[in-house]
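>>> Following is a predicted model, sequence given first.
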Amino acid sequence: LWRDRVLRTLSLIVAVLAAVWGAWLALMPLYARQDMALGPREYGIVLSALGVGGLAGAVVVTRVNRLLGARWAMFADLVGTALMVALPALATDIRAVAAGAFLGGMGGTLWTVNARTLTQRVVPDEMLGRYSAAARLFSFGAMPLGAALVGLLAEWGGARFAFGVFALAVVVTPVPFFRNVTPSALRAFRAG
């Protein structure tokens, strides 16, 4: 995992994305009630948008991959996750926040399907379990860290500020992504 530049980059980006998801899931109930003044039904709409986005991603992932390629489909998740946390930082309108949740859910599926497919091609079968455990340590380990950090940031600067900080964290991920997850690296994965 650590020796391979692409696998390392994907795992570190997943850690950022997982921290963002942990932050969003931890802060959204409070934000929805206090800042957006949503009741349980409206909050359910926002959460449902996240799930519907994930289902939509599963339905369109093959078409998106054919149209854009795996690299751009994965980049779509970076955009979707950034919007998932940026829109609550910018607006309290349920339509905007639900749209961000939808795009985050959809992008998450696009990333997961493509990242798993790529890693299963390059990681030897006898190492796949160990690789998956190490990679999941990054993601599952980052979720509670994101939840804790968003609480501190929200306490210090407010919920919108906290969402904005996490949006900025996602905005920087395309730099290492495009630098290391290159078309030639992906071709090597497919050939391997």
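Sure thing, it's come through.
>>> use CA for all of it now, contacts and neighbours both
Noted.
>>> any idea which helix or strand carries residue 50?
Here residue 50 sits within helix 40-68, counting by DSSP states H and E.
>>> Go through that helix and flag the buried ones.
Under the neighbour-count criterion of 16 or more other Cα atoms under 10 Å, helix 40-68 has 42-43, 45-58, 61-62, 64-65 buried.
>>> just checking, what packs against the helix or strand following it?
Per DSSP H and E, the first helix or strand lying C-terminal to helix 40-68 is helix 70-90. Helix 70-90 makes packing contacts with helix 5-34, helix 40-68, helix 94-122, helix 159-171 when contacts are defined by 3 or more Cα pairs under 8 Å, 6 or more residues apart in numbering; DSSP states H and E.
>>> what about versus this one:
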Amino acid sequence: MTGFERIGGTPPITATTTAVGPRDAGNAARTAMATIGDRVLAWSAQSFKSDGAAGATWQGRTGLPSSFTPDRAELARGGDVYQLRALTGELAQGFGATPAQEGALGRAIEDFARGVALRFNALADAPTDTMLGGVLDALDQAVASGAGDGIGGVTARIESAATMVEKLNR
């Protein structure tokens, strides 16, 4: 995301998604991953016509209330259905990231989202604990990893969780 895009038309996601301390890498990573999981589950629930139990469990475990509604028009356009670019831009701006750091963060976020989407959609008919368990464990382990501060710590935590989810999907 360029500075012009950041100033442009995409509004902030919500105040709660990135309302953490300015350098609190653990909370920022947790909030970002919880947001991504919530968005993936919203799409999964809509696609598989589920009762939303997985989304409610996810929100209860992560503490992040859902405010996301899937946009079929965005899907038809082939756009950023999980709004990952906006999430990346918000985090990068909040931590004062360089363009290279923002790029690394964006790749980590995309890897995590891809792994979570694969897992959640493949297990859409499975019991909620089976569907979410490994991903929630990966999220918790990555956040607690002590990966450092600042944007590098956020990126490292998300990369770690993405790697764990990728292993779950094998």
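Arrived safely. As the structure is a computational prediction, the values presented were derived from the model and not from experiment.
>>> For the two chains, what TM-score is obtained?
Once the chains are laid over each other, their TM-score by TM-score structural alignment, normalised by the length of structure 2 reads 0.37; 88 aligned residues with a Cα RMSD of 4.3 Å.
>>> thinking again about what came up before, would you mind getting the angle between the helix holding residue 50 of structure 1 and helix 70-90?
Angle, helix 40-68 of structure 1 to helix 70-90, by axes from the mean of the first three to the mean of the last three Cα atoms, to 10 degrees: 150 degrees.
>>> Just the angle for helix 40-68 of structure 1 relative to helix 94-122, thanks.
With the same axes, to 10 degrees defining the directions, helix 40-68 of structure 1 sits at 40 degrees from helix 94-122.
>>> name the helices or strands packed onto helix 40-68 of structure 1?
Using 3+ Cα pairs under 8 Å, 6+ apart as the contact test, the elements touching helix 40-68 of structure 1 are helix 70-90, helix 94-122.
>>> In CSV, list those along with mean neighbour count and distance to residue 153 of structure 1.
Conversion of the helices and strands packed on helix 40-68 of structure 1 to CSV gives the following (neighbours: other Cα atoms under 10 Å; distance: least, Cα to Cα, whole Å):
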stretch, mean neighbour count, distance to residue 153 of structure 1
helix 70-90, 23, 13
helix 94-122, 22, 19
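>>> And the helices in structure 2?
3-7, 25-48, 53-62, 72-77, 84-95, 99-122, 128-143, 150-168 (DSSP state H).
>>> okay if I get those helices as JSON lines plus mean neighbour count?
Formatted as JSON lines, these follow (neighbours: other Cα atoms under 10 Å):
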{"stretch": "helix 3-7", "mean neighbour count": "11"}
{"stretch": "helix 25-48", "mean neighbour count": "22"}
{"stretch": "helix 53-62", "mean neighbour count": "17"}
{"stretch": "helix 72-77", "mean neighbour count": "11"}
{"stretch": "helix 84-95", "mean neighbour count": "20"}
{"stretch": "helix 99-122", "mean neighbour count": "20"}
{"stretch": "helix 128-143", "mean neighbour count": "19"}
{"stretch": "helix 150-168", "mean neighbour count": "23"}
